[in-house]
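Peer 1: Sequence first, predicted coordinates after that:
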Amino acid sequence: MTTANAKSGFLDGQFLIAMPTMGDKRFERTVIYLCAHSEQGAMGIVINKLAPEISFRDLLSQLEIGEPITYEAEKEVEQIRVHRGGPVETGRGFVLHSCDFFLEDATLPISDEVCLTATLDVLRAIAEGHGPAEALLALGYAGWAPGQLETEIQSNGWLNSPADKQILFDAEMETKYDRALSKIGVAEGRLSSLSGHA
């Protein structure tokens, strides 16, 4: 799937990294995992911004899913932090996760390593101790109309790079931006000095 997308020019399954010149404060220093990209537009999840006002346990309680039922599930619930996935549909939850978990008619495979599920069933599975081995929970997403993302990339708003599963799922929020840049051999200081130059 990834090869076909690369050949077609679509970027699903890749990281979008905000340039230092990004004018939209909502996306300053963000790394976005692009879940879908086609002629119809694009959709992605910000992976390096937390929503500190709510915990995963709070969310389970609000959705009346219930408490974790095993010690292992309890540890998993404590580890998952809620992210700000983007400014669109901020009340809706999205879970990026490893491909060891799949729900028929609900899970979207994005790459060989990452899937997306946006139903309560994945949250319930995590609370019950049989969810995915790796998961990132986000409220909201980032969306682009047809041609909008391409225009923003051409205007030096974004860089793209191959996704890295460790950067995607680990808890080191403060370093995700710099690590994503380093994946393509770029340092932020160097980018700042080059911005606006052809």
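Peer 2: Alright, I've got the coordinates. Residues are numbered from 1 along each chain as shown.
Peer 1: Please count neighbours and contacts with C-alpha atoms only from this point.
Peer 2: Noted.
Peer 1: And for P68, the neighbour number?
Peer 2: Counted with other CA atoms under 10 Å, residues neighbouring P68 total 21.
Peer 1: swap in I45?
Peer 2: Every residue meeting other CA under 10 Å relative to I45 is counted, giving 30.
Peer 1: With D121 instead?
Peer 2: The criterion is other CA under 10 Å. On that basis, D121 has 14 neighbouring residues.
Peer 1: for the chain, which residue is closest to the average position?
Peer 2: Computing the C-alpha centroid of the chain and ranking residues by CA atoms, centre = their mean puts I45 first, at 3.4 Å.
Peer 1: how about it, what does it touch?
Peer 2: Counting by CA atoms under 8 Å, 6 or more residues apart in numbering, I45 makes contact with I32, Y33, L34, C35, G85, G86, A138, G140, Y141, A142.
Peer 1: just how off-centre is the biggest helix by length in the chain within its chain?
Peer 2: With DSSP state H setting the assignment, residue counts place helix 173-183 as the longest helix in the chain. Distance of helix 173-183 from its chain centroid, counting by CA atoms, centre = their mean, to the nearest Å, is 14 Å.
Peer 1: neighbouring contacts of the helix or strand that H83 is a member of?
Peer 2: Under the criterion of DSSP states H and E, H83 resides in strand 82-84. By CA under 8 Å, 6+ apart, the surrounding residues in contact with strand 82-84 are 46-52, 54-56, 90, 136-141.
Peer 1: any chance you could map the strands in this structure?
Peer 2: Taking DSSP state E as the criterion, the chain contains strands spanning 14-18, 31-38, 41-46, 82-84, 88-98, 107-109, 114-117, 135-144, 158-162.
Peer 1: between those strands, which gets nearest to E128?
Peer 2: When the strands of the chain are compared by CA to CA, strand 135-144 sits nearest E128, at 14.4 Å.
Peer 1: before we go on, here's another structure to hold up against the first:
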Amino acid sequence: MEFFEYKNIDHPMKGDLLLSEPLLPDHNFDRTVILLCEHNEEGSFGFVLNKLSILKVDEVLEEINSFDTNLYVGGPVQQNTLHFIHNIPVLRESGQQIANNLYWGGDFDQLLWLVQHGEIDKDKIRFFVGYSGWSEEQLQQEIDQNTWIVARGVHPSYIFNTAPEKLWKNILEKMGGRFKVYANYPSDPKLN
């Protein structure tokens, strides 16, 4: 089940994806896809879904030494923090719902127990160091300046099951129209 919607969205909302414009000059967000976890009058935050860390989760958490899964760089803010998004039924109650079947955080002790007992499907969870954040009205200003493309209605299974290096391009292609053209822009237009 895959569904993507793009409209001239005036105000993004929690659960939307932010895709960087193809020629965004900020290397922190070059061809990134950010899951927007909160967006309100106080500010916004989310996690970069397609920027792998050089480390694996079991290399940063001693408690889960047998959980060899990718660790992502969620953004440039507070990279000394660890976060996770998931679709794990037993953790839903303690997590914060972002969208249908997609949650942020939860009871960390319960998560550790589930990992240690082999009860976690690696295709239903992602771990991040740091996050991406915007102050009050900052994200809206960036959207108005065409820094971000907003995608709505991307199913969580698509997020978890698409290779990180293909996510940005695949979503733009599925959005169609001019976005399909953006998906094929060269990283450096001078080399075209």
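Peer 2: Perfect, thanks for sending it. Just so you know, these numbers come straight off a predicted model, no measurement behind them.
Peer 1: picking up where we left off before, just tell me what the residue nearest to the centre of structure 1 corresponds to in structure 2.
Peer 2: When structure 2 is aligned by TM-score structural alignment, the residue opposite I45 of structure 1 is F47.
Peer 1: Now L167 of structure 2: closest residue in space, sequence neighbours ignored.
Peer 2: With CA to CA, 6 or more residues apart in numbering as the criterion, L167 of structure 2 has its nearest non-adjacent residue at 6.7 Å, and that residue is N50.
Peer 1: which residues does the one you found contact?
Peer 2: Taking CA under 8 Å, 6+ apart as the definition of contact, the neighbours of N50 of structure 2 are T32, V33, Y72, P164, E165, L167, W168.
Peer 1: and the first one, what pairs with it in structure 1?
Peer 2: Under the alignment by TM-score structural alignment, T32 of structure 2 pairs with T30 in structure 1.
Peer 1: sorry, back to before: for the match of I45 of structure 1, give its distance to G177 of structure 2.
Peer 2: Shown here: F47 of structure 2 relative to G177 of structure 2, a distance of 26 Å by CA to CA, to the nearest Å.
Peer 1: Could you do G95 of structure 2 as well?
Peer 2: Between G95 of structure 2 and G177 of structure 2 the distance, using CA to CA, works out to 36 Å.
Peer 1: Name the residue in these two with the higher neighbour count.
Peer 2: When G95 of structure 2 is set against G177 and neighbours are counted by other CA under 10 Å, the residue ahead is G95, at 21 against 10.
Peer 1: tell me the contacts of that one?
Peer 2: For G95 of structure 2, the contacting residues are Y103, W104, G105, G106, D107, taking CA under 8 Å, 6+ apart as the criterion.
Peer 1: Go through the residues you listed and name the one nearest Q145 of structure 2.
Peer 2: Proximity of the contacts of G95 of structure 2 to Q145 of structure 2, judged by CA to CA, is greatest for W104, which lies at 28.5 Å.
Peer 1: so the closest one touches E93, yeah?
Peer 2: No - with contact defined as CA atoms under 8 Å, W104 of structure 2 and E93 do not form a contacting pair (10.7 Å).
Peer 1: Show me which of those two is the more surrounded one.
Peer 2: Neighbour tally, W104 of structure 2 and E93, criterion other CA under 10 Å: the higher count belongs to W104, 21 against 12.
Peer 1: So what does E119 of structure 2 match up with in structure 1?
Peer 2: E119 of structure 2 maps onto H130 in structure 1, by TM-score structural alignment.
Peer 1: what's around its match, how many residues?
Peer 2: Considering only other CA under 10 Å, H130 of structure 1 is surrounded by 14 other residues.
Peer 1: what's the answer for G147 of structure 1, then?
Peer 2: Other residues close to G147 of structure 1 by other CA under 10 Å number 14.
Peer 1: what does Q148 of structure 1 give?
Peer 2: Neighbours around Q148 of structure 1, by other CA under 10 Å: 14.
Peer 1: Same check on D30 of structure 2?
Peer 2: Neighbour count of D30 of structure 2, defined by other CA under 10 Å: 17.
Peer 1: Please look at it and S20 and confirm they touch.
Peer 2: Yes - contact status for D30 of structure 2 versus S20: in contact at 6.7 Å, counting by CA under 8 Å.
Peer 1: how about the nearest residue to L96 of structure 1, chain neighbours excluded?
Peer 2: Once chain neighbours are set aside, the closest to L96 of structure 1 by CA to CA, 6+ apart is L116, at 4.6 Å.
Peer 1: Aligned to that neighbour, what sits in structure 2?
Peer 2: With TM-score structural alignment as the criterion, L116 of structure 1 matches W104.
Peer 1: now do E174 of structure 1
Peer 2: By TM-score structural alignment, E174 of structure 1 lines up with E165 in structure 2.
Peer 1: What residues does its match make contact with?
Peer 2: In this structure, E165 of structure 2 makes contact with N50, K51, judged by CA under 8 Å, 6+ apart.
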